[in-house]
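Asker: Sequence and predicted structure, then a few things I'm wondering about:
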Amino acid sequence: MLIIGSRGSGKTTLVETALSSLMSTHSGDFYTVRLNGLLQTDDKLALREILRQLGVEMELEGEDQPKATNFADTLQSILAILSHPDELQAQNEESDDAPEDPAKTAVAVIFVLDEFDQFATHPRQTLLYNLFDIAQAKKAPIAVLGLTCKVDVVDSLEKRVKSRFSHRTVHLKLPASLDAFWDVVKEGLVMDVETATLHGRETERYAEAWSRYIDNLRETKEFTALIRSVYGSSKTVAPIFNAAMLALHTLSPATPFPAATAYTRALAPPASNLSLLPSLSDLQLALLISAARLEVLADTETVNFEMVYDEYLKLCTKTRAQATPSGGLGRVWSKSVAVGAWEGLEKMGLVVPVGNAAKRWRVDVGLMEIRDFVKGSQWVRWCKEVV
């Protein structure tokens, strides 16, 4: 089966919840093998990971583990582990040294392939072909679950792989309304009252009070703004849960219920140095633009003062600054004065020193940001020559 949905739609949560439910009722009746297409980038790595996880779950000793000499041998080893009871019995009956009790049972194995579309990019899709073939032919009691964000992933399967696929798919969608989105958020924030009762009456009372607190939290202006912002931008609950982690960290007997502002504080944007640009002198702004230009022109992350001052002189020459006595673009300052201006930029944090030995700096604002700030002024042409 394929489970298809955008990131944050709950694919992994759905599978893990189902596996957890199965584990509570059928513990010991199945093993789970988890693979990720971003980690197991080829079939050999995937097969080794399958053997490793099965070896751990089945508690196989070193000498009992299948010998992985090559792809074919590794696959045969896996088939031997996962052989269907009927096949094992038939093999035992054909064997001269068959054991007296051939009724061996095979434990089911559930393969969870996260980033399934990445496995479809492997040469010949050997892993998918063999897993699907085992499942279709009932050579072993296995189930294969693929999790992916790509709706058209089936089209990327080879013909022989597609013919062995059951074509069973489940599509998960992001919440279609703000109320539906809140229901998902609330489910993640409330406490399970039934579980709380196992820890005493006081815990149960707090769980009930916490549920009422969450309902009231939804009515606050700050939290409502947070919900609307996240829903409008991504419709995924991860940003809200990340914000809730910091808010819940403030819990204490004195403050058992965090204020609504504790959730929004986590999403506050970091302080930006762009607010310092209006306070710069003409020379400091010219040096800052020159340094930002160098990062683009020289494709470098750090600059030194000599490079910046040379770029500043070139820009002044291009604009014929010497002919204009009005300052700004119209005056070339000496290097000694420019050194003082550069030190001022360093103190404000607009250029950050990198390393101790070489005197190099990293510009903390980008040329595009500076261009937006100087839009409509004489400095914009210095930025336009690069961008």
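Answerer: Yep, it's here. Numbers count the residues shown, from 1 in each chain.
Asker: going forward, measure contacts between C-alpha atoms and count neighbours the same way
Answerer: OK.
Asker: In this protein, mark out all the strands, start to finish.
Answerer: The residue ranges that make up the strands of the chain, judged by DSSP state E, are 2-5, 30-36, 108-114, 142-148, 169-172, 351-354, 360-363.
Asker: Provide a list of residues in contact with Val184.
Answerer: Val184 makes contact with Val237 under the criterion CA atoms under 8 Å, 6 or more residues apart in numbering.
Asker: another one to put next to it:
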Amino acid sequence: MSKRKSKETSSVNGECISQVQRILRERFCHQCPNGKLFGVQLQYKHLLELLKRTTIHGESNSALIIGPRGSGKTMLLNHVLKELMEAKQVRENLMQVHLNGLLQTNDKIALKEITRQLQMENVVGDKVFGSFAENLAFLLEALKKGDRDSSCPVLFILDEFDLFVHHKNQTLLYNLFDISQSAQTPVTVIGLTCRQDILELLEKRVKSRFSHRQIYLMNSFDFKQYLRIFKEQLYLPAEFLYKPFTQKWNKNVQSLSEDRTVQDVLQNHFHCSKDLRSLHMLLMLALSSITVSHPFMTGSDLLEASKSCRMDSKANIVHGLSVLEICLIIAMKHLNDVYEGEPFNFQMVYNGEMKVSTLKSINITLLLLK
């Protein structure tokens, strides 16, 4: 009977640990709209009001969300969209187009992606357009249901906005901002960028059509707030299935935040970067040490995770290689310098290694003779 109970306990513990890891990994890895926002309540209110004017009242707008990487620009936008989508009117009418400067490298690719996301491939068909503006205007015209008030509002989200600036003549940006200023179709353009000098990169004709609304996220919290973020990121939700474990886990997190060793680790991390993604990486590495036999996070776990974060990535690649493998890499480096990037085969690498070995043996012999 006792064996049966112990088996049941171990299976519950295993299931419990896997659920904890799933919840926390989802929180750390994804810009989850169910997570909490830290210190950006004013920006949240500003962006929400801006998008409400488009989705509910049919106004067109444009704005830029500016902040360093990891400051929560995408998370802020996801939270606002989540709240907007709770309204039936918005959920049924709002059309979203997500573009990324790393993927849509020119206006032609961007236009194809806009057509695909608006599901207008059949409408466009084999039509030939005289210009980019004509093509985009046709797509937006096709979304109209009648008058302006009953037209589908369209939200354009441009991630890595600064890369769109480098497109030829900034045609995409010009046309999007131009449409957002017109009173034909309710369109809002939201750009996300880490460049604070972004307005200086815009051409005059593009800048004149931009509304100059800018929302800044600057990671302005202090260490006390950072410590609170650390706790809130690790806390399990009250609705977690295993209630006794939840209480023990959250109590352990509280004691961790009061531990001097943990505070030193977090303070070093805080002074290196206030980027919340770097904090998530630290917590992710510490979370990987959680097992059935080691169910609670400790200060030593965070210390080891911090060391892993600070390791040189290139040194990690070489670490653990044999002497022969290191010699081959050295020979390849020498050959790469000689042939200036031209391809070479294994025989050439071997010959290069033999030359290195011969030179080393000659140098050792000369030292011994001296």
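Answerer: Everything's here; your move. Just so you know, these numbers come straight off a predicted model, no measurement behind them.
Asker: care to give me the TM-score?
Answerer: Here the TM-score of the superposed chains, computed with TM-score structural alignment, normalised by the length of structure 2 as the reference length, equals 0.66; 293 aligned residues with a CA RMSD of 3.8 Å.
Asker: re earlier: deepest in the core, which of the strands of structure 1 is it.
Answerer: Compared across those, strand 2-5 shows the largest average neighbour count, a mean of 22 (mean count of other CA atoms under 10 Å).
Asker: so where is that one in structure 2?
Answerer: Under TM-score structural alignment, the match for strand 2-5 of structure 1 in structure 2 covers residues 64-67.
Asker: which residues touch that stretch?
Answerer: Contact partners of stretch 64-67 of structure 2, identified using CA under 8 Å, 6+ apart, comprise 73, 190-196, 212-218.
Asker: Arrange the strands of structure 1 in TSV, one row each, with distance to Lys318 of structure 1 as further columns.
Answerer: Written out in TSV, the entries for the strands of structure 1 read as follows (distance: least, CA to CA, whole Å):
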stretch	distance to Lys318 of structure 1
strand 2-5	54
strand 30-36	55
strand 108-114	56
strand 142-148	54
strand 169-172	58
strand 351-354	25
strand 360-363	23
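Asker: Quickly note the distance from Lys186 of structure 1 to Ala260 of structure 1.
Answerer: Using CA to CA, to the nearest Å, we find Lys186 of structure 1 at a distance of 14 Å from Ala260 of structure 1.
Asker: Quick check: buried residues in stretch 237-254 of structure 1?
Answerer: Of the residues in stretch 237-254 of structure 1, those with enough neighbours to count as buried (16 or more other CA atoms under 10 Å) are Val237, Pro239, Ile240, Ala243, Ala244, Leu246, Ala247.
Asker: which residues touch the residue nearest to Val356 of structure 2 when sequence neighbours are not counted?
Answerer: Distances taken as CA to CA, 6 or more residues apart in numbering place Ala331 nearest to Val356 of structure 2, at 7.4 Å, with adjacent residues excluded. Residues in contact with Ala331 of structure 2 (CA under 8 Å, 6+ apart) are Val349, Tyr350, Gly352, Glu353, Val356.
Asker: Buried among these? Need that as a selection in ChimeraX.
Answerer: Written as a ChimeraX command, the selection of buried residues from the contacts of Ala331 of structure 2, which uses 16+ other CA under 10 Å, is:
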select :349,352,353,356
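Asker: from the contacts of Ala331 of structure 2, which ones fall inside helices?
Answerer: Those of the contacts of Ala331 of structure 2 mapping onto helices are Val349, Tyr350, Gly352, Glu353, Val356, per DSSP state H.
Asker: what's the counterpart of the fourth one in structure 1?
Answerer: It refers to Glu353 of structure 2. The alignment partner of Glu353 of structure 2 in structure 1, by TM-score structural alignment, is Val308.
Asker: which outside residues touch stretch 6-14 of structure 1?
Answerer: In this structure, residues lying in contact with stretch 6-14 of structure 1 by CA under 8 Å, 6+ apart are 3-5, 147-150, 172-174, 236-238.
Asker: end-to-end on that stretch?
Answerer: Using CA to CA, first and last residues of stretch 6-14 of structure 1 are 13 Å apart.
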